[in-house]
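Build me a structure from this.
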Amino acid sequence: MKRHNLALAVSALLVSGAASADIIISEHIEGSSNNKALEFFNAGSTEIDLSTYVLEIYSNGSLEAGNTVPLAGTLAPNGIYVIAHPSANTEIQAIADKTGNLYYNGNDALVLRSGDAVVDSMGQIGVDEIWASDGVSMQNQTIRRKDTITTGDTDPSDAYAPGDEFNSFEIDDISDLGKHLGYGSEQPEPEPEPAPEFGACGDNATLISAVQGNGLSSPLFEEKVVVEAVVTAVYLDGERPLNGFFIQEEDADHDADPATSEGVFVYHQDTAVTAGDKVRIAGTAAEFYDSTQLGNVTEITICSSGESVTPASFSLPVDSMDAFEAVEGMLVSLDHPVVVTNTESLGQWGEFWVAHERLFTPTQVAAPAENNDVNVRLNAFMIDDARSVTNAEDVPFPAGGLSAVNSLRLGTEITNPTGVINYGFSEYRLLPTSDLQYVDTNPRTAAPELDAEGDLRIASFNVENFFNGDGAGEGFPTERGADTVAEYERQLTKLVAAITAMNADIIGLNEIENDGFAETSAIAQLVAEVNAQSDAEWAFVAFGDTEFIGSDAITNALIYRTDRVAETGTAVFTTDAPFDFGNRPPIAQTFHDLVNEDEVTVVVNHFRSKGGCNNSAAEGDKDSGDGQGCWNATRVQAAEKVLEWIADDPTGRAVDDVILVGDFNAYGMEDPVQVLVDAGYTDLQMAELGAENHTYVYEGLSGSLDHAFASASLTEKVVATANWHINADEPSVFSYNTEYKSEANQVSYYNEDPYRSSDHDPVVVAMTTVAGDTGDNDGGDPDVDDGGSAPPTEEIPNLDHATTSGSFPIWLGLSALLLGLIRRRV
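Reported below is the predicted structural model:
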């Protein structure tokens, strides 16, 4: 059984109050290797029943107990009880009353509870640090409770300093283990429990439901048992299998308690069994990383073959993790279809997540609020290939095996899967016992699909750290992006495939290397390769003599088709606060289409990301728990400043039609987005696609960080908006990276196509143009219409600007030739 409940919060621990018993943690050993042990002392005057006591271990600042260890028996006044790690040395094992899942380190919090009441604690729940003070540390030391401490610390959320209550001793010092205040110097030898008779098939046996129990741990932990049940799934063959099989009670032998599982894993490799065999087994009830199993099998007999059990019916979402625990080890069948929601570890471990529906980041669909997080584990579980193989060359999902041309996309429906529920590596997993039936409800598309075409398309595309080394085939690894020239070539090819298939006329780029505009720059070589692969002629927006846009390693960029549009304004960016640090400087340029000479100003943005605030953030930028993450105030300031900046027509063109695109690092209902909407800009994706639209997936939750916002006048011209799902829904293993991939996988997982060219999906907006007169038909320097005013000639503070590039520079053709030579040499 599981030793934790994911719905349990620190507040629940606190309101429960302290237990009346006087048990304390009297010694904590964190030694070399697995030499870990805990000593408990009854400082009270009455005997205590330990069956209600459980030790909880909160790892790495978690608010949820990852491991738990139940206590057992009774403890007399001044009595001592020792639990040891199952792999501790023989000296510690000889002293211990029992072994348990003591998988803790010096930065983990420990809580001793009796029922709902906190009895004692060490460390601080929710905080990740090595607990140390006054030379006393919970890491690499033996520490013993001071003689003056006779009551436990019942507040596991308060600041913790072990030096206040413990004395320190050398690592692996067990000289006082099993003793406290002069008590417990003699440890009585426990009498061994007699093993049950094995008997014959059909004789009385222990029910699996009794082995599993309905509490936090198997009530028969470490006891010898004899069970008789039907084999449901076997994992003895292949590369690094589970080395065992699952058994389940016959339907007639199920107990009446829905909280107890009728199935269990048997860790045993020496007997060939087949699904449908009824087996009689003698073994020991055990816990392996919080999963109940039978181990140390001493006898096994196959009683019959061709038997069957009825799969348990199961559905998502669940009210608590107890629902999973109640079917741990059982054969289950989902009573509804599920959809794929996360494939992040599909290539590495052969596992992926499914849920009853696509799961969205809360602030994509609802206003920010405290405690509005989606508990993914109540809504989803893993499907696993039942192997401990890393980066296999034969991942079995989807049907036919995973490859770049046989993807398992998010949103794919799986019809009522059947398999065994197993618990491992802190997650519940379904191990399929029959072929999964896939329904391609989210197929790839060769190009963005928009309801209307329009006559001008503007797009936004995050190119995920596109760096090109020194531009001459060397300089790898780079600060970000590709580690080798081979990876660079793979990334470039995919990005070009995406850009040429996007069918856009103007594209704002994020996360491109901030290395200027020379022929060796990332932007110049990207455009050169686009031109080499496209029937159209593309150019990029340059900024005159400006070498860098801000100080970040990455920047924003604009590229466009010269046969569709021309620059009419002065290309500008601003490094005014809050664009001097964190938020990347926005860039802007005004274009006119070559048919109707209708002008539009395009502003490309990349606001500060959500992570990494720690204690360095000011109030408002700290993670408030409302779902918006870190640096929200900084992003709000960016939204306000970009509105102020663009209102002054920084490109020198007084244009009403303005579109803001890019990676805003804010989901659809978050504060920065609302600032832009409240200012009169239309969230085009929300308007056409609804709240449940996405360009990005993080930990199985979908949402849009990439947006397109149109001014009121431009909104009237927009005819269609689409998120082109070529990246976020694809397995990450299809990216250009070659790390952790065999030569075979580098081939099978890569294709020269747009899919997984980045981790963000492009946003594409189609609009109609109207006849106008820019006075700039030749695409040269900005002209001024009659009655108008000239663009500013004085430098705007903190703005770098230059005249337009006009037409595609001749030297870019030379750079394309140079790039081609470099590519052929690699």
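
From now on I want contacts and neighbour counts done on CA atoms only, so please keep to that.
Will do.

Find the helix or strand that residue 634 is a member of.
In the assignment (DSSP states H and E), residue 634 maps to helix 632-647.

I'd like the next helix or strand past that helix.
Downstream of helix 632-647, the first helix or strand assigned by DSSP H and E is strand 658-663.

hmm, who's touching that following strand?
Contact with strand 658-663 is made by 459-462, 508-510, 600-607, 705-711, 714, as judged by CA atoms under 8 Å, 6 or more residues apart in numbering.

surely residue 23 meets residue 121?
No - Residue 23 is beyond contact range of residue 121, at 10.9 Å (criterion: CA atoms under 8 Å).

more neighbours, those two?
Set residue 23 next to residue 121 and count neighbours by other CA atoms under 10 Å: residue 23 wins out with 27 against 24.

Grab the nearest non-local neighbour of that one.
residue 42 (4.5 Å; CA to CA, 6 or more residues apart in numbering).

From residue 519, how far off is the one you found?
Residue 42 sits 77 Å away from residue 519, going by CA to CA, to the nearest Å.

out of those two, which sits in the busier spot?
For residue 42 versus residue 519, the count of surrounding residues by other CA under 10 Å is larger for residue 42: 24 against 20.

State the distance from residue 221 to residue 381.
Counting by CA to CA, the gap from residue 221 to residue 381 is 27 Å.

Second chain to compare with the first, below:
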Amino acid sequence: MASKSSARLAALTVAAVCSASTIVLTSPAQADSVRVHDIQGSTRLSPYAGRQVTDVAGIVTGVRGYGSSRGFWIQDPRPDADPATSEGVFVFTGSTPKGVAVGDAVTVSGTVSEYVPGGTSSGNQSLTEITRPTFTVVSSGNEIPAATTISARSVPRAYAPEGDAEADGSVNGLPLRPSEYALDFYESLEGMNVRVADARVVGASDPYTELWVTVKPRENANRRGGTVYGSYDSQNTGRLQIQSLGRPADFPDANVGDTLAGTTAGPLDYNQYGGYTMVASEIGTLESGGLERESTRRQSDRELAVATYNVENLDPSDDTFAAHAEAIVRNLASPDIVSLEEIQDDNGTTDDGTVTAGATVGKLIDAIVAAGGPRYDWRGIDPVDGQDGGQPGGNIRQAFLFNPERVSFTDRGAGDATTATQVTKVRGKAALTHSPGRVAPADAAWEDSRKPLAGEFVFRGRTVVVIANHFNSKGGDQGLTAQYQPPSRSSETQRHAQARVLNTFVKDILATQKNADVVALGDINDFEFSTTTRILEDDDALWSAVKSLPRSERYSYVYQGNSQVLDQILVSPSIRWGGRLSYDSVHVNAEFHDQISDHDPQVLRFRP
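You can find the predicted model right below:
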């Protein structure tokens, strides 16, 4: 799903206020002196949006002098009695604030604005700000207002209210009910100084000095310390993103299962990369949870081991080949067949028409040998330049690695980027007209997306058809903290179409040979409980083998503190019911700050 995203880094430099991302409300131009809680109001939109305010009093609780959203937070030390109205607000200065420091008592005049991180088309909630400010420091060295504790007891169990049908499902105009809904609770603290205590890490530190914690460590927990996303109703209310208001060098390198012991505190912000975020001026002491990378068992002589591994835009210039090889040899126990996703062409993102990937795959194969593994052979099909999505110029595709000492590949009329493989019958058994071949590459379902790669393998005299996939990403979906509840998942439309194409292809194989062994695997970019998966499984043509694991162990990816399934291995009925199936999600990447890919590989073992 995710990749080495220069796009996000670029997004961080976008101006913090622009007409495309600021909600403009028509109202009188001038307001008398008001308090912060008056500005925040009891809904998500300020009743003063678009109006000038004067002499808003508060204590400075944080100063942000970096990034695109520079300014400072103020909080009124004399709160009102309404739990729905926040006492804090962000003052957007645009440039590094001068002449103001934490502990200053200030009065601020300016324009109240509702800024939508990511732009109004993102569906995100808005952040109430005072923009174009002038301010006066009244006194310095004041004690800042005590931080409000966010805890398992204070955060409600329900995540969000149902959006207003008359407002296209938006929650913006609904009265905040902070004792009933988690999103309302967080909104009621927007801009305020907040704290968490002894918070468990559920999303590892990333290169942007961010991590995720939970204040509800028992909420959908797994044995490795994470928080599992097991349904669309399991948004996990205790999750909170932590950024640093201090030096990036001081930010901890945390893994899932670690703890920020003691107090972590700072103003509560809202951004496009996770919604409600504590910008911490104080970070607890990192205590290791002792998380270690997993290793799966080696397959027996009679078991075929098939794996899927998204290697995250691998190209010859990367320095991760030895680490990937170690993962394949040590942690995955050298599977017989490996479906690789996100293999880039031989010069990576250089956009010069290159589409071959022999150098990329060859360098990985050599690294596997150096790590003590077998010398894998490989098969793949070069895409048409620029037609399969991913990083521009990278031409990502799937590729098969296979151990020729254990399995053989049936080369039959090798296909190309635009020629579809079909199902035929050879000596009474289902076969592919092109092996390797692509499944329906001209179908609109695969527009600007990776086309499935199919191939025939033979293990102990039995043919297994393997189909490597990388479905459309979730880009464009609204976030869990969106103003629209439930949020829209627009990217599903293309994945549903892709799932129907693949399901139909598998049904063609099974109609030709009822007991055919078929494995469809890869980065499906969707959950095991999703409609995408149900379409893949339609009429029992396939079954997602990750569902053989306990619910708390079903995950291959960690996103915004949610451990979730994106990578799957689906099998035909003959494998599900007759192959003594063994499935393992091998956690070597997604939970670690020093990951070499954002995906964990999956391994299936069975007896054909």
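
After superposing, what score do the chains get?
In this superposition the chains share a TM-score of 0.63, using TM-score structural alignment, normalised by the length of the second structure; 484 aligned residues with a CA RMSD of 5.0 Å.

State which strand of the first structure is the longest.
Longest strand in the first structure, counting residues (DSSP state E): strand 291-304.

and the next helix or strand after it, how far from the chain's centre?
Going down the chain from strand 291-304 of the first structure, the next helix or strand is strand 312-314, by DSSP H and E. Strand 312-314 of the first structure sits 28 Å away from the centroid of its parent chain (CA atoms, centre = their mean, to the nearest Å).

Also stretch 199-208 of the second structure?
13 Å.

got the contact list for the closest residue to residue 715 of the first structure other than its chain neighbours?
Once flanking residues are discounted, residue 715 of the first structure sits nearest to residue 682: 6.7 Å by CA to CA, 6+ apart. By CA under 8 Å, 6+ apart, residue 682 of the first structure lies in contact with 676, 709-712, 715.

Could you dump the residues you listed into a markdown table and include neighbour count?
Listed next are those as a markdown table, based on neighbours: other CA atoms under 10 Å:
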| residue | neighbour count |
| --- | --- |
| 676 | 21 |
| 709 | 24 |
| 710 | 25 |
| 711 | 19 |
| 712 | 16 |
| 715 | 18 |
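
need those in a markdown table with secondary structure, can you?
Compiled in a markdown table, those are given as follows (DSSP: H, G, I helix; E, B strand; the rest coil):
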| residue | secondary structure |
| --- | --- |
| 676 | helix |
| 709 | strand |
| 710 | strand |
| 711 | coil |
| 712 | helix |
| 715 | helix |
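
from those residues, which two are the most distant?
For the contacts of residue 682 of the first structure, with distances taken as CA to CA, the pair at the greatest spread is 676 and 715 (13.7 Å).

Now do residue 517 of the first structure against residue 560 of the first structure, distance only.
Residue 517 of the first structure is 15 Å from residue 560 of the first structure, by CA to CA.

do residue 646 of the first structure as well
21 Å.

again with residue 767 of the first structure
According to CA to CA, residue 767 of the first structure stands 16 Å off from residue 560 of the first structure.

Residue 504 of the first structure too?
Counting by CA to CA - residue 504 of the first structure and residue 560 of the first structure are separated by 8 Å.

which of these two has more neighbours?
Each of residue 504 of the first structure and residue 560 has its neighbours counted (other CA under 10 Å); residue 560 has more, 24 against 21.

measure the aligned residue in the second structure for that one to residue 340 of the second structure for me?
Counting by TM-score structural alignment, residue 560 of the first structure lines up with residue 402 in the second structure. Residue 402 of the second structure sits 11 Å away from residue 340 of the second structure, taking CA to CA as the criterion.

One more: residue 546 of the second structure?
Residue 546 of the second structure sits 18 Å away from residue 340 of the second structure, going by CA to CA.
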